[in-house]
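S.K.: Pasting the sequence and the predicted model now:
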Amino acid sequence: MDFNNIVGKYSKPDVEKNYIAEPIKLKKLQYGLQIIEWLLTKIENPVFIVNSKIATVNLQYLTLEKFKNKVVR
């Protein structure tokens, strides 16, 4: 989940291609991101956004390659 306005074709079994999210879906994604940002104050584990550039200052963005290098180490 990247919290952007595009819903992926893998999100629903009957959808064959990506599509722009409806307003209610965008609101749900915004709430989801707010919950994650709140959880960051409660947990000690690092949290990363991988391959998705969302507007938040509390999450560190990593490319997929950088994330793979971090996990494989």
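M.R.: Ah, there it is. Numbers count the residues shown, from 1 in each chain.

S.K.: C-alpha only now, for contacts and for neighbours.
M.R.: OK.

S.K.: for this structure, what's the longest helix?
M.R.: For the chain, the longest helix by residue count, based on DSSP state H, is helix 23-40.

S.K.: So which bits of that one are buried?
M.R.: The neighbour-count check on helix 23-40 (16 or more other CA atoms under 10 Å) flags 26, 29, 33, 37 as buried.

S.K.: swap in stretch 64-73?
M.R.: Buried, per 16+ other CA under 10 Å, within stretch 64-73: nothing.

S.K.: Dump the buried residues of helix 23-40 to TSV, plus distance to residue 6.
M.R.: Shown next, in TSV, are the buried residues of helix 23-40 (distance: CA to CA, whole Å):
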residue	distance to residue 6
26	9
29	11
33	15
37	21
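
S.K.: Alongside the first one, take a look at this:
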Amino acid sequence: MSKIKPGDWVEITPGTNKITIKVAKKIKPKGVVRAAAGILKEHPELVEEMLRIREEEDDRPGATLD
């Protein structure tokens, strides 16, 4: 049995009549942030929606685009 704590990244794998949850490593492949930024550059409305949702769910004030 895995000891998953709040804040852990997990990998969820659906299966037949079961769901497997494993703790995942937080290591990002090199360039993943730059690739995501390139994709989102053409969708500012999606970025605004993501920031709005984050601000509603998070207690940190001021999620904005600069």
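M.R.: Right, received. Where do you want to start? Everything numeric here is computed off the predicted structure, so don't read it as measured data.

S.K.: Tell me how they score on TM after superposing.
M.R.: The TM-score (TM-score structural alignment, normalised by the length of the second structure) is 0.35; 44 aligned residues with a CA RMSD of 3.7 Å.

S.K.: where along the second structure do the helices fall?
M.R.: Using DSSP H, helices in the second structure cover 32-40, 44-57.

S.K.: Tell me which of these sits most buried.
M.R.: helix 44-57 (a mean of 13; mean count of other CA atoms under 10 Å).

S.K.: show me where the first structure has helices.
M.R.: Counting by DSSP H, the helices of the first structure are 23-40, 64-72.

S.K.: With distance to residue 48 of the first structure as added columns, please give the ones you listed in a markdown table.
M.R.: Output for these, formatted as a markdown table (distance: least, CA to CA, whole Å):
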| stretch | distance to residue 48 of the first structure |
| --- | --- |
| helix 23-40 | 11 |
| helix 64-72 | 8 |
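
S.K.: For residue 7 of the first structure, find the nearest of the ones you listed.
M.R.: helix 23-40 (8.9 Å; CA to CA).

S.K.: circling back to that earlier point, of the helices of the second structure, which is nearest residue 18 of the second structure?
M.R.: Judging the helices of the second structure by CA to CA, what sits closest to residue 18 of the second structure is helix 44-57, at 28.8 Å.

S.K.: From residue 21 of the second structure, how far out is residue 37 of the second structure?
M.R.: 28 Å (CA to CA, to the nearest Å).

S.K.: likewise residue 57 of the second structure?
M.R.: Distance from residue 57 of the second structure to residue 21 of the second structure, by CA to CA: 23 Å.
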